[in-house]
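# My questions concern the predicted model and sequence given below.
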Amino acid sequence: MDEVEGVINGTYDYTELKGDTGPLVYPAGFVYIFTALYYITSHGVNIRLGQYIFAFFYLVTLLLVFRIYNRTKKVPPYVFFFVCCASYRIHSIFVLRLFNDPVAMMLLFAAINLFMDGYWTLGCGVYSLAVSVKMNVLLFAPGLLFLLVREFGLIRTIPKLSLCAAIQLLLGLPFLLDNPVGYLSRAFDLGRQFMFKWTVNWRFLPEWLFLNRYFHLLLLAAHLLILLLFAFRRWKR
């Protein structure tokens, strides 16, 4: 709410937008969605209403995820119970913290459902909206690129990628016109340092290791290695 309040007050320079948790480091879609929530929740004061809205997001996300699992025909129904009830992290992010992760992932799972139903252009549009809420959705881009090339070939994939880029450009236009370098460096900062006090997944590590750049490079290398293993062992079929 602090971060989007600056935009509401007329500041479009990303380098000047910040809140209690630090500078604004999310793309423009985040600003628009949380600006709407800002007004709906009486300038961020009505927390209960915000929790109801995110509870709705949670139910929609579960429905989308269940539909994906159901379409794979590989997951027994009783697993859905554990998906609902066993994740402290999911409940914490949706109901207690009201982060932008739930909105980004809800849009991502909506895009995946559209891809499964053959709506590739619309799915790419929704996927780009998800990226505009939080940059980590880009981690799904290699898999999506592979599917697009397999489905349409390299040339016919270009319009789909152009749509994704156009949506990012359109949403970010007010900020790009004011300070393009500031917007791109903040909203898509690949070198940003994540603070230890905000982590959930890596809380078991000592802080010095969590902040170590070699640890970050190790995680990136592991991610790329797994992508290569999938490419040669699974996707090539």
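Perfect, thanks for sending it. Here the structure is a predicted model, which is why all the values come from computation and not from measurement.

# contacts and neighbour counts: CA atoms only from here.
Will do.

# pretty sure Phe99 belongs to a helix, no?
No: secondary structure of Phe99 (DSSP: H, G, I helix; E, B strand; the rest coil): coil, not part of a helix.

# Quick check: chain neighbours aside, which residue is closest to it?
Ile93 (6.0 Å; C-alpha to C-alpha, 6 or more residues apart in numbering).

# What distance do you get for the one you found to Tyr12?
28 Å (C-alpha to C-alpha, to the nearest Å).

# Who has more neighbours out of those two?
When neighbours are counted by other C-alpha atoms under 10 Å, Tyr12 comes out ahead of the other of Ile93 and Tyr12, with 19 against 16.

# Is the more buried one in a helix, a strand, or coil?
At Tyr12, secondary structure determined by three-state DSSP is coil.

# Secondary structure element for the nearest residue to it once chain neighbours are set aside, which one?
Taking C-alpha to C-alpha, 6+ apart as the measure, Tyr12 lies nearest to Phe175, with 5.2 Å between them; neighbours along the chain are not counted. Assigned by DSSP states H and E, Phe175 belongs to helix 141-178.

# Now do the buried residues in that helix.
Of the residues in helix 141-178, 144, 147-148, 157, 160-161, 163-164, 167-168, 171-172, 175-176 count as buried by neighbour count, 16 or more other C-alpha atoms under 10 Å.

# relative to helix 141-178, how tilted is whichever strand or helix holds Asn113?
Of the helices and strands defined by DSSP H and E, Asn113 is found in helix 101-116. Taking axes from the mean of the first three to the mean of the last three C-alpha atoms, to 10 degrees, one finds that helix 101-116 is oriented at 120 degrees with respect to helix 141-178.

# try this one next to it:
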Amino acid sequence: MGKRVEWVCEMVHTLALKPAGYTYMSIALLSLDGLLTSLIIGRVAYTEIDFTTYVRQARLFVDGERDYSRINPWNGSGPCVYPAGHLYVYAVFDWLTRGAQDLFPAQVCFGVLYLSTFCIIAKLYKMSGAPPVLLVPLVLSKRLHSIYVLRMFNDPIAMFFVYSSIYLLCRAL
């Protein structure tokens, strides 16, 4: 029995603290987080803050408005203050959600974006020599899940490209 306990302790130590554990820990946490994110989308109520405004702003843009001071939907949270890329992305969400009438497709997209960002961050952590156990707080973060799939803010889209750029730069060095 002592050898088994010793083996289990060594395995946990390797998975949590050594670079050799990154692949296994990343796959396990990604799978767990995929399940958790699916449960959150299915069971936790969406919180409207800006998503509908973003979609309505994109709709005004798609309908031909180019004056930013007039890309300000009625009953929204204000005029558009983001660059055109924001409008292009949310124009896709306008189409996917039928004008923010069905949020589920957008939540799935943001869930995939969240998990993709997790993968990139895991690669960055591994490159930096950080222990694999540091990935656990990402999976357990209520705030991250809220920002990505319950509120669908625009920040995660930008951060995906930031982390991707950092990863590509680090890989090239």
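Cool, got the structure. Note that the coordinates shown come from a computational prediction; the quantities given were computed from them, not determined experimentally.

# what TM-score do we get after superposing?
A TM-score of 0.65 describes the superposed chains when it is computed by TM-score structural alignment, normalised by the length of structure 2; 117 aligned residues with a C-alpha RMSD of 1.3 Å.

# about what we covered before: read off where the helix holding Phe175 of structure 1 ends up in structure 2.
Aligning helix 141-178 of structure 1 against structure 2 (TM-score structural alignment) gives no matching residues.

# immediately after that helix, which helix or strand?
Reading on from helix 141-178 of structure 1 to the C-terminus, the next helix or strand found by DSSP H and E is helix 180-187.

# Packing partners of that next one?
Under the contact criterion of 3 or more C-alpha pairs under 8 Å, 6 or more residues apart in numbering; DSSP states H and E, the helices and strands touching helix 180-187 of structure 1 comprise helix 141-178.

# okay, the angle between the helix it packs on and helix 180-187?
Using the same axes, to 10 degrees, the interaxial angle of helix 141-178 of structure 1 with respect to helix 180-187 works out to 140 degrees.

# How far away from the center of its chain is helix 141-178 of structure 1?
For helix 141-178 of structure 1, the separation from the chain centroid amounts to 15 Å (computed by C-alpha atoms, centre = their mean, to the nearest Å).

# which part of structure 1 lines up with the longest helix seen in structure 2?
With residue count as the measure and DSSP state H as the assignment, structure 2 has helix 104-128 as its longest helix. With the alignment judged by TM-score structural alignment, the segment of structure 1 matched to helix 104-128 of structure 2 spans residues 48-72.

# What mean distance separates the matching stretch from the matching residues in structure 2?
With mean C-alpha distance after the TM-score superposition for structure 1, stretch 48-72 of structure 1 departs from structure 2 by a mean of 0.5 Å once superposed.

# Run the chain-centre distance for that stretch.
15 Å.

# what's next to that stretch, contact-wise?
Outside stretch 48-72 of structure 1, the residues within contact range by C-alpha atoms under 8 Å, 6 or more residues apart in numbering are 37, 41, 44, 75, 80, 84, 94-96, 98, 102-103, 105-106, 109-110, 112-113.

# mind checking what Ala172 of structure 2 lines up with in structure 1?
For Ala172 of structure 2, the residue aligned by TM-score structural alignment is Gly118.

# Wait, the residue nearest to Phe99 of structure 1 touches Ser87, no?
No: taking contact to mean C-alpha atoms under 8 Å, the distance of 10.3 Å between Ile93 of structure 1 and Ser87 leaves them out of contact.

# circling back to that earlier point, mark which of the contacts of stretch 48-72 of structure 1 are buried, thanks.
Looks like these have 37, 41, 44, 80, 94-95, 98, 102-103, 105-106, 109-110, 112-113 buried, using 16+ other C-alpha under 10 Å.

# Quickly check these for the two that are furthest apart.
Spanning the widest gap among those are Gly44 and Phe80, at 32.9 Å by C-alpha to C-alpha.

# returning to what we had before: residues in contact with the residue nearest to Tyr12 of structure 1?
Counting by C-alpha under 8 Å, 6+ apart, Phe175 of structure 1 touches Tyr12, Asp13, Tyr14, Ala28, Tyr183.

# quick one: which of the residues you listed has the most company?
Among those, Tyr14 has the most neighbours (other C-alpha under 10 Å), with 28 neighbours.

# Quick one: residues contacting that residue.
Contacts for Tyr14 of structure 1 were tallied using C-alpha under 8 Å, 6+ apart; they are Leu24, Phe175, Asn179, Gly182, Tyr183, Arg186.

# Considering the residues you listed, which are maintained in structure 2?
Counting by both residues aligned by TM-score structural alignment, their matches' C-alpha atoms under 8 Å, these that remain in contact in structure 2 are Leu24.

# With distance to Phe152 of structure 1 added, can I get the contacts of Tyr14 of structure 1 in a markdown table?
Formatted as a markdown table, the contacts of Tyr14 of structure 1 follow (distance: C-alpha to C-alpha, whole Å):
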| residue | distance to Phe152 of structure 1 |
| --- | --- |
| Leu24 | 37 |
| Phe175 | 34 |
| Asn179 | 36 |
| Gly182 | 36 |
| Tyr183 | 33 |
| Arg186 | 34 |
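
# Now for the contacts of Tyr14 of structure 1: which two are most distant?
Of all pairs drawn from these, the one with the largest separation by C-alpha to C-alpha is Leu24 and Asn179; the distance is 14.0 Å.

# Between the two, tell me which one has more neighbours.
Summary of the neighbour comparison: Leu24 of structure 1 and Asn179, criterion other C-alpha under 10 Å, with Leu24 having more neighbours (22 against 15).

# For the equivalent of the more buried one over in structure 2, which non-adjacent residue is closest in space?
Matched across to structure 2, Leu24 of structure 1 falls on Cys80, judged by TM-score structural alignment. Spatial nearest neighbour of Cys80 of structure 2, chain neighbours left out: Ile71 (5.7 Å); criterion: C-alpha to C-alpha, 6+ apart.
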